[in-house]
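[1] Have a look at this prediction, sequence included:
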Amino acid sequence: MSNAKVLTLIEPAGAQGVAPCCPPLTERTMTAEEAQTASRMFKALGDPVRLRLFSAVASHEGGEACVCDISDVGVSQPTVSHHLKKLKEAGLLTSERRGTWVYYRVEPSVLAAMGQLLTLPAAA
């Protein structure tokens, strides 16, 4: 069993909400730690099935999805569970068990952090 550390794409930023873990790529060179965090996120999204699952959760009504609603991605249920676990380990999803089902959510701050990482600088 892996002792994989769950990554956090966001860090507390006081009263202003959350701040991304990493600066926009165009702002400055990333530190080794920032690059490690971002690369794990991109690696998790680099698999087509994981990307489809992430998209299914992110676009699902109410911002969360039951595993029963998103598991039709062309692979077995145990494989879906494996991919969802990898997305959680990368800090991209959170989950909550309700009865028999597990519900997954993409936190809006994660999407904001991902967007900011890839933001181009404003035109001068």
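    Structure received.
[2] C-alpha only now, for contacts and for neighbours.
    Fine.
[3] dump the residue contacts of the residue nearest the centre of the chain.
    Within the chain, one residue has its C-alpha closest to the average C-alpha position: by C-alpha atoms, centre = their mean, that is Leu92, at 1.6 Å. With contacts defined as C-alpha atoms under 8 Å, 6 or more residues apart in numbering, Leu92 is in contact with 9, 41, 54, 106-107, 110.
[4] what about versus this one:
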Amino acid sequence: MVDYKEYTVVFKALSDETRLKIVEMLSCNEMCACDILDYFQISQSTLSYHMKILTECNLICSRKDGSWVKYSLNDQVAKKIKIFWEDLTSGKDDCICNEVINKNKCK
């Protein structure tokens, strides 16, 4: 049985255009917060807010490098989300749609 709650946090994090762009940026390579700031022309506090949401759902990782923080995509979580999405959008034997169809046949 799939734990849908586990994925809702990630999809909520991805429901923002800026955060989607940040994930795309990090898909290429690790990036310093300063470079992300320059691209978006947003305040440090706004970037921190977005990064907090992305790190809390484990989609991105962070590490200190001197006075800056470097961010990277958590490849394991990204792969897990891809597999979940593929399973979610593909018909299979244990799909919820089969439960609904079987329930309606009983009437």
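    That came in fine, so what should we check first? Everything numeric in this text was worked out from a predicted model, so none of it was measured.
[5] Can you give me the TM-score here?
    The TM-score (TM-score structural alignment, normalised by the length of the second structure) is 0.73; 89 aligned residues with a C-alpha RMSD of 2.0 Å.
[6] ok, back up a step: buried only: go through the contacts of Leu92 of the first structure for me.
    For the contacts of Leu92 of the first structure, a neighbour count by 16 or more other C-alpha atoms under 10 Å gives the buried set as 9, 41, 54, 106, 110.
[7] Residue in the second structure paired with the fourth one?
    The criterion is TM-score structural alignment: under it, Val106 of the first structure has Leu73 as its aligned partner in the second structure.
[8] Its match contacts Val23, correct?
    Yes - taking contact to mean C-alpha atoms under 8 Å, the distance of 6.8 Å between Leu73 of the second structure and Val23 places them in contact.
[9] Give me the common contacts of those two.
    Shared contacts of Leu73 of the second structure and Val23, defined by C-alpha under 8 Å, 6+ apart, are found at Ile60.
[10] which bit of the first structure covers whatever helix or strand Thr55 of the second structure lives in?
    When elements are defined using DSSP states H and E, Thr55 of the second structure is found to belong to helix 44-56. Per the alignment by TM-score structural alignment, helix 44-56 of the second structure matches residues 77-89 in the first structure.
[11] hmm, which two among the contacts of Leu92 of the first structure are most spread apart?
    Greatest spatial distance in the contacts of Leu92 of the first structure: Leu9 and Phe54, 15.1 Å, computed using C-alpha to C-alpha.
[12] What separation is there between the aligned partner of Ala13 of the second structure in the first structure and Ser76 of the first structure?
    In the first structure, the residue paired with Ala13 of the second structure according to TM-score structural alignment is Ala44. Applying C-alpha to C-alpha, to the nearest Å, the value for Ala44 of the first structure to Ser76 of the first structure is 18 Å.
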